[in-house]
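Enquirer: dropping a prediction and its sequence here:
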Amino acid sequence: MLKHKRALGGALTLVVAMGMAGSVLPATAAAATGAQSTVGKPARHTDEARLRALLHQLTTVDGAPGALAEVRDRHRSRVLTSGVADIESRTPVHRDSRFRIGSMTKTFTATMMLQLAGERRIDLDAPVERYLPGVVRGHGNHGRKITIRQMLQHTSGLPDFLAYLKPQDVVRDPMAHHDPRDLVKLALAHPPTFKPGTDWKYSNTGYLLAGMIIEKVTGRSYGEELQRRIVKPLHLHGTSFPGDDPAIPGPHPRGYAQPGPNAPLLDVTAVNPTVGGAAGGIISSGTDINRFMGALLGGKLLRPTQLKQMMTTRPTGGSDGRAYGLGLESKPLPGGGRYWGHTGDFLGYETAAGATFDGRQATVMVNLGPGASDAQSDDIQAAIETALS
């Protein structure tokens, strides 16, 4: 069943029942394979050693078969990998691997929405009803009461469709197509979680609606707009929105899920990603995500007014200092300052990315989701913060 793992965390993780159809594979503790360096000078030894140790922990103690970190600054980039892409063949993780990035998709979706706002084709403070008349209705939910801005910031009170998606429906047919309107209707069969604008709670439903607005306003599909507005201008060769295609193009690790502690790993690589859609359906690579985040913070994708709006945050209520803007979150760095990014979970995979205004970016990706505990998510976040500190 898809759900968000934490209040902020990312989001689209299929919680796999032990009886899920597919290959049942033995659990493995993978050994670190070391770093694969790219252009530039060597990183500071202490930072790279700490990052390498965290990747090793992800692929041993935490149980992920493989892990990848792509780290860059204004002068160099480097890729470190640990473990394996396939627990049967023991193939190492490819440096250009593509992963399902789950809720990292939201940052791409919000960027396109803000581009449309900058073009005056949408108004962030207009009600959803203006763009999707009659769509948000029922059980106390109404598109006249919810603004685009609230929807993008998770302050809309919209119920999250992932809270009501039946696990057996996904498990029974992982290749099934999920229409975003049907998923929205599933959510709207339940009352709002709060009055719009009065609180914060993560909801994937709002981002399905954002994808529908993009298509309505532009007259093109979400995937076409993603290519036109972000992928082609930034030359993101490993990024795609696959629609109904269950395959991951290009080099990629197999995706695994672990239903419980010491349970066998399940190969869940092939799944119809329409269950994520504009909230979590994109495929990308560490290199592409870092390039995207660098361009976003560098003002290459949004006008200054829209970038400022995207980065106008509100606290999420957690103890770690996180705050959420429009499809983008910020968090304090241990040594001072803040970084910007997002996290993402999808069946078989988990990703996190962060960037700073001084030109540093880091993306960490693993091919296990969900794992047996939250330790994996914690160590991914620690790796991001180590890389950016």
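Expert: Happy to help now that I have it.
Enquirer: contacts and neighbour counts: CA atoms only from here.
Expert: OK.
Enquirer: is it correct that Thr274 is in contact with Gly243?
Expert: Yes: if you go by CA atoms under 8 Å, Thr274 and Gly243 touch, sitting 6.0 Å apart.
Enquirer: what about these two, which has more around it?
Expert: More crowded of Thr274 and Gly243, by other CA atoms under 10 Å: Thr274, with 23 against 19.
Enquirer: which non-adjacent residue is nearest that one?
Expert: His178 (5.3 Å; CA to CA, 6 or more residues apart in numbering).
Enquirer: which other helices and strands contact the longest strand anywhere in the chain?
Expert: Longest strand of the chain, by residue count under DSSP state E: strand 338-346. Other elements packing on strand 338-346 under the criterion 3 or more CA pairs under 8 Å, 6 or more residues apart in numbering; DSSP states H and E are strand 13-14, strand 329-332, strand 349-355.
Enquirer: run through who's touching the very next helix or strand once past the shortest one.
Expert: Going back to what we said before, that points to strand 13-14. Counting by DSSP states H and E, the next helix or strand C-terminal to strand 13-14 is strand 24-25. With contacts defined as CA atoms under 8 Å, 6 or more residues apart in numbering, strand 24-25 is touched by Pro264, Leu265, Leu266, Asp267.
Enquirer: next, the one to line up against it:
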Amino acid sequence: MRRRLLIAAAVLALGGCAGTPPQDKAGELAVGKFKSALQDGVLLLRPARGSMQVVTAQGQARIEQPLANEAHTRFLVGSISKWITTVAVLRLVDQGRVDLDKPITFYLPELPRESGRVTVRHLLSNTSGIPNGLAQALKQDRAATENSKLTPSQGALRYGAGAPGFEPGTKFDYSFTNWVLVGAIVEKLTGLDFQQAIKTLVLQPAGVRDTGFANDAWTSMPQAALAYDKEKSKRKMSAMPPMVAASGTVYSTAADLVAIADAVYAGDLLSGKSRAELLTVQHAEENYALGGRVRDIGSGAAKRRVIWNGGVIGGYKTLLVYAPADGAAVVLLNNTDIDQSDQNKLAEALLDELLQAH
């Protein structure tokens, strides 16, 4: 009883109304207990791989027009981009073109000698120690940095050439600059611009059609949700210079995110060894593996190891929770700056209901 009251409290904190009742029994039970999900956004529930996905959408994708959020509305997904980038790197590993434990200077010899202490694994786990030159540039001249047209390869040399500030692998530093360097490595090895490389390595093989990279035309793109502050009084959008594509400028839908996860964990997109790398925690205090977090949720027969990929960019708050063992999934996409802690609590409660009911 106490558990149900706690779950109800998490839901009431977010408000909203229910979507169409699903046909899948486990999904029906979960939605039956959660009569609301997001104030503004999209919720996807799936009890297991092969079962029906239940999608609820509410609120406004665009307040000025107005335009309602729908199941297929596209959202910027923030740092979920890092996980998609990591999948691309692991495809290159499977092709024998990348070794996670080789120095990054092997792939980017133009970097200074001190960078040879850093491996690709350090970049993907945010433990490189390379100073966050991009963050420093934003402090010095935000407008010029945000409006920059530098590619990842160009940005890597300008912002990622500092000597490590701590011994690589010993500390966690959630740095944009790590991912500018990752983007540069992908470009160097594929001979493609970063965005095209991700399409070729991940998006096209996964068969998704509503996922890509946002640019200056994002606000006029069909089916794109814009982001607002909590009061819905003004837009809350962030700049998206090309060099940060690897860390945060992907847009997607709830269904596409689950489709990519299915391709990764249940398809042939990656080898078993590379899938294991995605689930191996590199920094225990942060539950951080490669490109995202990994957590154990639930208890007893309902316990699952899940990928827990959250994203923030402007007023977009997004979360992909996915259990590789059976494909149970919860996706929450919000465009009115919901508190991440509320989003996380709701996701835990929803996943618990799905696992208990299935």
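Expert: Alright, I've got the coordinates. Note that this is a predicted model, so its numbers are computed, not measured.
Enquirer: care to give me the TM-score?
Expert: Scored against TM-score structural alignment, normalised by the length of structure 2, the superposed chains reach a TM-score of 0.82; 337 aligned residues with a CA RMSD of 3.1 Å.
Enquirer: that older thread, mean shift between the longest strand of structure 1 and structure 2?
Expert: Following superposition, strand 338-346 of structure 1 is found to deviate from structure 2 by 1.4 Å on average (mean CA distance after the TM-score superposition for structure 1).
Enquirer: what's the matching range in structure 2 for that strand?
Expert: Aligned using TM-score structural alignment, strand 338-346 of structure 1 spans residues 305-313 in structure 2.
Enquirer: now do the matching stretch: distance to the chain's middle.
Expert: 6 Å (CA atoms, centre = their mean, to the nearest Å).
Enquirer: show me what counts as buried in that stretch.
Expert: Arg305, Val306, Ile307, Trp308, Asn309, Gly310, Gly311, Val312, Ile313 (16 or more other CA atoms under 10 Å).
Enquirer: any idea how far the most centrally placed residue in structure 2 is from Lys317 of structure 2?
Expert: In structure 2, the centroid-proximal residue (CA atoms, centre = their mean) is Ile80; its distance is 0.8 Å. Ile80 of structure 2 sits 10 Å away from Lys317 of structure 2, taking CA to CA, to the nearest Å as the criterion.
Enquirer: give the residues shared as contacts by those two.
Expert: By CA under 8 Å, 6+ apart, the residues touching both Ile80 of structure 2 and Lys317 are Gly310, Gly311.
Enquirer: Gly212 of structure 2 pairs with which position in structure 1?
Expert: So, by TM-score structural alignment, Gly212 of structure 2 is matched to Ser240.
Enquirer: what residues are up against the residue lying closest to that match once chain neighbours are set aside?
Expert: Nearest residue to Ser240 of structure 1, sequence neighbours excluded (CA to CA, 6+ apart): Ile283, at 5.3 Å. Applying CA under 8 Å, 6+ apart, we find Ile283 of structure 1 in contact with Arg98, Phe99, Arg100, Ile101, Gly238, Thr239, Ser240, Phe241, Pro242, Ile248.
Enquirer: mark which of these are part of helices, please.
Expert: Among the contacts of Ile283 of structure 1, DSSP state H puts none in helices.
Enquirer: burial measure for the aligned partner of Asn334 of structure 2 in structure 1, as a count.
Expert: When structure 1 is aligned by TM-score structural alignment, Asn334 of structure 2 is paired with Val366. Residues within reach of Val366 of structure 1, counting by other CA under 10 Å, total 33.
Enquirer: can you check Thr81 of structure 1 too?
Expert: The local packing of Thr81 of structure 1 (other CA under 10 Å) involves 26 other residues.
Enquirer: how about the nearest residue to the aligned partner of it in structure 2, chain neighbours excluded?
Expert: Alignment note (TM-score structural alignment): Thr81 of structure 1 maps to Ala57 of structure 2. In space, and not counting its chain neighbours, Ala57 of structure 2 is closest to Val42: 4.4 Å by CA to CA, 6+ apart.
Enquirer: for Ser284 of structure 1, see how far away whichever residue in structure 1 pairs up with the one you found is.
Expert: Matched by TM-score structural alignment, Val42 of structure 2 corresponds to Leu68 in structure 1. Using CA to CA, Leu68 of structure 1 is found at 13 Å from Ser284 of structure 1.
Enquirer: pretty sure the match of Val42 of structure 2 sits against Ala362.
Expert: No: in this structure, Leu68 of structure 1 is not within contact of Ala362 by CA under 8 Å, at 10.5 Å.
Enquirer: which neighbours do these two have in common?
Expert: Taking CA under 8 Å, 6+ apart as the criterion, Leu68 of structure 1 and Ala362 both touch Gly286.
Enquirer: which of the two has more neighbours?
Expert: For the pair Leu68 of structure 1 and Ala362, the greater number of neighbours falls to Ala362 (31 against 28), based on other CA under 10 Å.
Enquirer: returning to what we had before: spatially, what comes nearest to the match of Asn334 of structure 2 if we skip its sequence neighbours?
Expert: Per CA to CA, 6+ apart, closest to Val366 of structure 1 is Ala67, 4.3 Å.
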